[in-house]
Structures are given as structure tokens and as C-alpha cells.
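S.K.: Sequence and predicted structure are below.
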Amino acid sequence: MRTLAIVLLCLVVVANYGTVTALRCIQCQSVNATCYEPILDCSKGSADVSLQLLQVLKPSLVVGTKGDKFRCFEVDVKKEAVTVYIKGCIYDDVDVCAGETNEGEQGYCERCTSDECNAATSLVVNFGLLLGLLLAVKAYWM
């Protein structure tokens, strides 16, 4: 029975491997209220869209090699009574928090590397992995 539990655990880990390899970020822009959707898989396409938007806001933004690694980000810029919230996916080597904005003052800025980490709060649970682990534990102890 313990062999079955070990095999089941290995299958669960292998089956869920693909679900944790692609970084998922909230990609949106909003005025005076933060945004929470859509949630997209990071890719060169989504990173390029964010990069173009940020380069308009921050012309001094330094762009590196544009590799295959990504981060989620959130940048808030305030001008008078208006706050603009920008969230998205960006290349790992682009520091969205560095540099000056051409309009207003940058407030909150964060770069992060876990799924949906650019939400105000995030709790990500992979129920498939959780269920598989529970079944493996149960099989192990039977």
C-alpha cells in the first residue's frame, strides 16, 4: 500500500508541474481604484505591452536583455487628486520602480515572482495538488 501512495504522490507532482511553471499576473490599468483582472500568463507579448506603457510613463526606464524570465509588478502614480494604477507582467531585468515619472509622483511600487502577487491580497491554492496529497497520505497510512 505504501508503494501505491508513493506512486500516487509522484503522479500528482508530475501532473501539477505545468501549472506552477508559468507566472500569472494581473494585467490592467485603472484610475482612482485598483484593478484585479484580467489575469494573464506572463509571456514576451504581455511583457512587451507593459513595457511600452511604462516607457510612456517613465521615459528613463532602463530596458535590459528582455530574456525569458518575468515578474509581476504594480506601479501607482499620483498627480493631484488622481491616482493611476498599473499592473502587469514585465521582464525580470526591468526595474519598474527605478526612474522618475514624467507626470505626477510614483507612490507604491512592487515587483514580485509568485502568481497574482500584484493583487492587493492574493491567496492561491492549487486544489488538484491539495487533493492529490491528501489521497497519497490516506493511501500511505492504510
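M.R.: That came through fine. Numbering: from 1, shown residues only.
S.K.: contacts and neighbour counts: CA atoms only from here.
M.R.: Noted.
S.K.: buried residues in stretch 111-128?
M.R.: Across stretch 111-128, burial judged by 16 or more other C-alpha atoms under 10 Å covers 111-119.
S.K.: Now, these that are in strands?
M.R.: Among the buried residues of stretch 111-128, DSSP state E puts 111-112 in strands.
S.K.: In a markdown table: the buried residues of stretch 111-128, plus distance to Leu40.
M.R.: Output for the buried residues of stretch 111-128, formatted as a markdown table (distance: C-alpha to C-alpha, whole Å):
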| residue | distance to Leu40 |
| --- | --- |
| Arg111 | 16 |
| Cys112 | 15 |
| Thr113 | 14 |
| Ser114 | 13 |
| Asp115 | 10 |
| Glu116 | 9 |
| Cys117 | 12 |
| Asn118 | 12 |
| Ala119 | 13 |
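S.K.: count of neighbours near Trp141?
M.R.: 9 (other C-alpha atoms under 10 Å).
S.K.: The structure to be compared is supplied as follows:
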Amino acid sequence: MKLIAIGVILATIGFNAINALKCMQGIEVSKGDNNEVQKSDNPLEITECGATAAVSSTALLFAVKPSIISFPSGDYKCYHLKYEEKNSDTSTIIKGCIYNSLNVCDGKYSSSNTKESFCSQCDMDGCNSGERFAFDFKLLGLTLVALVAYLVK
């Protein structure tokens, strides 16, 4: 029973390690003091990183940071960029999957209309969302179930 429990845990970890990187991707616009979220053409959704996702995310970034140019690579990472309009209460959050060679957070930027207020990059599944700890809790739950099964038998 002990070997089965350990095997299940290792198989779960291995299965998740084999899967491609998954990131939140899309645009979210907040307006006003109450942070009312507006609908956008690209709603946030979990997407698997690949060439198509990286190109579309780079296009979203290029509209905000036109100086960002990178050569494609085989590795990917997630990003989370928030910028605010200078003359209004509107803020925009862009999330997505980009090539690992691209550095989104290389210095804060500011233009005549916008300013960057937050930027992060990461390379774990869902790390650019609020649900980034969900896998850790699933793994903890599986470990506890295996431990209880071992102790009961």
C-alpha cells in the first residue's frame, strides 16, 4: 500500500511536469474607484503556451510597449502587466504567454497617456493568475489522502 501511495504521488507530479506551461491570457480593463471590470474582446482564459499564444501575447504587448522585440525561442513564460491611464481612473491588465527570451519587465515605462504600475514574469502553470496556488493544494490534498490511507491500513 505504501508503494502504491508513493507511486500515485510521483505519477501525478510527473504528469503535471510533462504538460506544457499554462498561463492566463487576455485583457482586463478596470474603471473607477470600485474597480468595475469591463468586458473585453479577449477575456482572460487559461491557455497552453505555444507559438500561437506567444505571438498573440507579444502583439498585445507591442501595442503598449512598442520597443519590445524578441527572437522566438523554444521556452515560454507567463507575464502580468498592469498599466494606468494618466488622465482617468482606468487601468488595464494584460496577461499572457511569451517567449522566454523576451523581458517584459525590463524597466518601468511611461508615455504621454499611460504609466506602468505593475509587472511580473514567471514560469509555473497559472502563475500569472490568482489561482496559482491551486496545484499546490491539490498536491497537498493527494499527499494527505495517501498518508491517511497508509495509516488506516
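M.R.: Done, it's in. These figures come from a predicted structure and were not determined experimentally.
S.K.: wouldn't Glu116 of the first structure be in contact with Cys72 here?
M.R.: Yes. With contact defined as C-alpha atoms under 8 Å, Glu116 of the first structure and Cys72 form a contacting pair (7.5 Å).
S.K.: Check the contact lists of those two and give me the overlap.
M.R.: By C-alpha atoms under 8 Å, 6 or more residues apart in numbering, Glu116 of the first structure and Cys72 have these common neighbours: 24-26.
S.K.: Among those, name the buried ones.
M.R.: 24-26.
S.K.: contacting residues around the residue positioned nearest the centre of the second structure?
M.R.: The centroid of the second structure falls nearest to Asn128 when counting by C-alpha atoms, centre = their mean (2.8 Å). By C-alpha under 8 Å, 6+ apart, Asn128 of the second structure lies in contact with 23-24, 78-80, 95-96, 120-122.
S.K.: and Leu54 of the first structure, helix, strand or coil?
M.R.: The local conformation at Leu54 of the first structure, judged by DSSP: H, G, I helix; E, B strand; the rest coil, is helix.
S.K.: give the contact list for it.
M.R.: 61, 96.
S.K.: What's the match for it in the second structure?
M.R.: Aligned by TM-score structural alignment, Leu54 of the first structure pairs with Leu61 of the second structure.
S.K.: roughly how far apart are that match and Gly7 of the second structure?
M.R.: Using C-alpha to C-alpha, to the nearest Å, Leu61 of the second structure is found at 42 Å from Gly7 of the second structure.
S.K.: what's the answer for Lys82 of the second structure, then?
M.R.: Counting by C-alpha to C-alpha, the gap from Lys82 of the second structure to Gly7 of the second structure is 42 Å.
S.K.: what are the ranges of the strands in the second structure?
M.R.: Under DSSP E, the second structure gives strands at 22-31, 36-38, 45-48, 76-85, 90-99, 114-122.
S.K.: If anything else comes up later, I'll come back, but that's it for now.
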